[in-house]
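*Asks:* This is a predicted model, with the sequence first.
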Amino acid sequence: MCRWLAYLGNPIYLEELIYKPKHSLIDQSLAARTSETTTNGDGFGVGWYGNRVTPGVYRNIQPAWNDNNLKDLAAQIASPLFLAHVRAATSTAVQQTNCHPFRYDKWLFVHNGVIDNFKHIKRDLALAIAPDLYPFIEGSTDSEIMFYLALTFGLADDPVNALEMMVGFIEQVSQDNGGTTSIQMTLGISEGKRLIAVRYSTIGQSRTLYCSKNWRACQELNPECDIFSENARLVVSEPLTDLTDDWEEVPESTAIIIQSDHTVTQSFQPRSFQ
């Protein structure tokens, strides 16, 4: 599968999380500890928010550990909110348009997981995407289809509700086509103000996802350098260093909405789209 991280807090250089920690995202692209696949070398991407509404995105099909441009950019770009992703392809091509994050307007979206039997239900899923959104789909992944379904179901108005309807719709289509298990996911999503993370799977055996309890968990990544503000929070597929009491595993079927001044944790329950 894949590995990803998402950060919200004071502006920091991307390299502080992508490169510098003991078990950084670059290290995870070579040797993930809790992933279905040890190596995540089928491309990477990073999306960040700056002074404009639309976030910047850099994606490449090279392994993250072998891209000097990423290293230079990460050392120069500082952002208060960014998402990064290293990919292990499942059944779709290794190409730039299949690398995460996916972007539409001000939204960024990363995914770790899979839709079972995606090739058999892809057409039914794609036909449900709003006609005005469909032309913006560039790649062939299940992840991008999930993103555009969520946009269709109202991501801009009520993100968690739209994601619940997206998952419920995929599960229903899977069942209608004779499937028994349908979706596996951890998601990271933002519009530049909030960071939304979800952990869910149809069979209740989701990929791992961790969230920092407070800024101290972030500070543990670089104890010698006081760079994180008290509102800094981090969500990761797996910890970037040794697991301590300042980190907690996100429970099954849970959504977390992180803002600069507070965090909300709530149950995530797929629902029908009428």
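*Replies:* Cool, got the structure.
*Asks:* For the rest of this, base every contact and every neighbour count on C-alpha atoms.
*Replies:* Noted.
*Asks:* can you map out the helices along the stretch 101-250 of the chain?
*Replies:* Taking DSSP state H, counting those that start in this stretch to define them, one finds helices in the stretch 101-250 of the chain at 118-127, 142-152, 159-176, 215-219.
*Asks:* Give me the angle between the first one and helix 159-176.
*Replies:* Right, the one you point to is helix 118-127. 130 degrees (axes from the mean of the first three to the mean of the last three C-alpha atoms, to 10 degrees).
*Asks:* Check which residues of helix 118-127 are buried.
*Replies:* Buried residues in helix 118-127, counted by 16 or more other C-alpha atoms under 10 Å: 118, 121-122, 125-126.
*Asks:* ok, and here's another one to check against it:
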Amino acid sequence: MCRHLAFLGPEERLGTLLTDPPHSLFRQSWAPRRQRYGTVNADGFGVGWYAEGDPVPARYRRAGPIWGDGSFADLARVVRTTALLAAVRDATVAGADGEAAAAPFAAGRWLFSHNGAVAGWPHSLAPLVPTVPPVDLLSMEARSDSAFVWALVLNRLREGDEEGEALAGAVLEVARAAPGSRLNLLLTNGETITATAWGDTLWYLAEPGRRTVVASEPYDDDPYWREVPDRTLLAASRTDVLLTPLKDLDDQVSDTSAPDDQASAPPKEPIA
């Protein structure tokens, strides 16, 4: 369900990243190569990007397929940015909220996308509703599983969690309430990219000191694309990528009664 991509690097046209590559996000909307669930991502699309001197990103979103939007072709040709997040959507529930349900979701400097689906939505996550401030629930852009997951993440960010803590905490919380959910989350603040691989594909392409791309699947056949293992947290900047295994839920439950020296966090692996 869905394909998404985030980029940090030297200034590029949107089209260089989203429409020009042979297996671009544009093409993935109808011909993804590694999508495990669904085949066509025609239920909306969006792109958010950052302009120099402004930490709050701009967004362009539509309810229809990306290939049917002539205005986006013009944007992709002329708009340039050093950071973006874009997504094409295959809706969990068809027709839900139209353009408002298309990623990226936004708040302040953050852009967010969810590739996957929450099992048993909406009933499965009803127990988590009290954990979200009422004003945030009333302010949700859409009544979709992705929008609610964003509300969970955003609440953690506003409470002071770092980006990685917020994504990992939300993934484990949702996975416990709704086993079998697919929770590939993607978050950027224009300076870093944070993502989770949980139930679907995630790849990254890094040129240390120059650019980093994180995507559901490679947009070309560059041999330096690397796949992120399932149940992994990715934290990236323009200079490096760090992969951290997300603890298996069964291990997490058993660790709650284990001595402190047996419940230490998993090792972090720096990736050049």
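*Replies:* Structure's in. What do you need? Quantities reported herein were computed from a predicted structural model and do not represent experimental measurements.
*Asks:* picking up where we left off before, quick one: which of the helices of the stretch 101-250 of structure 1 is nearest Asn68 of structure 1?
*Replies:* Closest to Asn68 of structure 1 of those is helix 215-219 (C-alpha to C-alpha; 25.2 Å).
*Asks:* helices and strands around that closest one, which ones?
*Replies:* Applying 3 or more C-alpha pairs under 8 Å, 6 or more residues apart in numbering; DSSP states H and E, one finds that helix 215-219 of structure 1 makes contact with strand 233-236.
*Asks:* okay, the strand it packs on sits on what stretch of structure 2?
*Replies:* Counting by TM-score structural alignment, strand 233-236 of structure 1 falls onto residues 212-215 of structure 2.
*Asks:* contacting residues around that stretch?
*Replies:* With contacts defined as C-alpha atoms under 8 Å, 6 or more residues apart in numbering, stretch 212-215 of structure 2 is touched by 3-9, 193, 202-206, 236-239.
*Asks:* The residues you listed, buried ones only, as a ChimeraX selection?
*Replies:* Entered in ChimeraX, the line below selects the buried ones among these, by 16+ other C-alpha under 10 Å:
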select :3,4,5,6,7,8,9,193,202,203,204,205,206,236,237,238,239
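*Asks:* Using TSV, please lay out the helices of the stretch 101-250 of structure 1 together with distance to Ile61 of structure 1.
*Replies:* Below are the helices of the stretch 101-250 of structure 1 laid out as TSV (distance: least, C-alpha to C-alpha, whole Å):
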stretch	distance to Ile61 of structure 1
helix 118-127	22
helix 142-152	16
helix 159-176	28
helix 215-219	29
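*Asks:* winner for burial among those?
*Replies:* Using mean count of other C-alpha atoms under 10 Å, the stretch among the helices of the stretch 101-250 of structure 1 with the largest mean neighbour count is helix 142-152, at a mean of 23.
*Asks:* Check the mean deviation of that helix from structure 2.
*Replies:* Mean deviation of helix 142-152 of structure 1 relative to structure 2 after superposition (mean C-alpha distance after the TM-score superposition for structure 1): 1.0 Å.
*Asks:* That helix: how far from the chain's middle?
*Replies:* On the basis of C-alpha atoms, centre = their mean, to the nearest Å, helix 142-152 of structure 1 sits 13 Å off its chain's mean C-alpha point.
*Asks:* and for that helix, what span of structure 2 is it aligned with?
*Replies:* Alignment of helix 142-152 of structure 1 against structure 2: residues 145-155, by TM-score structural alignment.
*Asks:* Can you give me the distance of Gln76 of structure 1 to Ser35 of structure 1?
*Replies:* Distance, Gln76 of structure 1 to Ser35 of structure 1, by C-alpha to C-alpha, to the nearest Å: 30 Å.
*Asks:* what lines up against Val228 of structure 2 once you look at structure 1?
*Replies:* When structure 1 is aligned by TM-score structural alignment, the residue opposite Val228 of structure 2 is Val250.
*Asks:* If I follow the layout properly, Thr141 of structure 1 ends up in contact with Pro101?
*Replies:* No: counting by C-alpha atoms under 8 Å, Thr141 of structure 1 stays clear of Pro101, with 12.0 Å between them.
*Asks:* between these two, who's got more neighbours?
*Replies:* Between Thr141 of structure 1 and Pro101, counting by other C-alpha atoms under 10 Å, Pro101 is the more crowded of the two (29 against 22).
*Asks:* Now for the more buried one: which residues touch it?
*Replies:* 45-47, 57, 59, 83-85, 108-110.
*Asks:* Now Trp30 of structure 2. Nearest residue, chain neighbours left out?
*Replies:* Val40 (4.7 Å; C-alpha to C-alpha, 6 or more residues apart in numbering).
*Asks:* does that neighbour really touch Ser29, like I thought?
*Replies:* Yes: counting by C-alpha under 8 Å, Ser29 is a contact partner of Val40 of structure 2 at 5.8 Å.
*Asks:* Neighbour count for those two, which is higher?
*Replies:* Taking other C-alpha under 10 Å, Val40 of structure 2 and Ser29 do not tie; Ser29 has more neighbours (25 against 19).
*Asks:* Quick check: the gap between the nearest residue to Glu138 of structure 1 once chain neighbours are set aside and Gly139 of structure 1.
*Replies:* Take Glu138 of structure 1 and drop its neighbours on the chain: the residue closest to it by C-alpha to C-alpha, 6+ apart is Thr97, 5.8 Å away. According to C-alpha to C-alpha, Thr97 of structure 1 and Gly139 of structure 1 sit 5 Å apart.
*Asks:* go on, Glu191 of structure 1?
*Replies:* To Gly139 of structure 1, Glu191 of structure 1 is 21 Å away according to C-alpha to C-alpha.
*Asks:* quick one: which of those two has more around it?
*Replies:* Using other C-alpha under 10 Å, the more surrounded residue of Glu191 of structure 1 and Gly139 is Glu191, with 22 against 17.
*Asks:* Touching, that one and Trp107? I think so.
*Replies:* Yes: between Glu191 of structure 1 and Trp107 there is a contact at 4.4 Å, judged by C-alpha under 8 Å.
*Asks:* Just give me the residue right at the centre of structure 2.
*Replies:* Leu186 (2.0 Å; C-alpha atoms, centre = their mean).
*Asks:* Map it onto structure 1.
*Replies:* Under the alignment defined by TM-score structural alignment, Leu186 of structure 2 corresponds to Gly188 in structure 1.
*Asks:* Nearest spatial neighbour of that match, chain-adjacent residues omitted?
*Replies:* Gly188 of structure 1 sits nearest to Ala197 (C-alpha to C-alpha, 6+ apart), 4.7 Å away.
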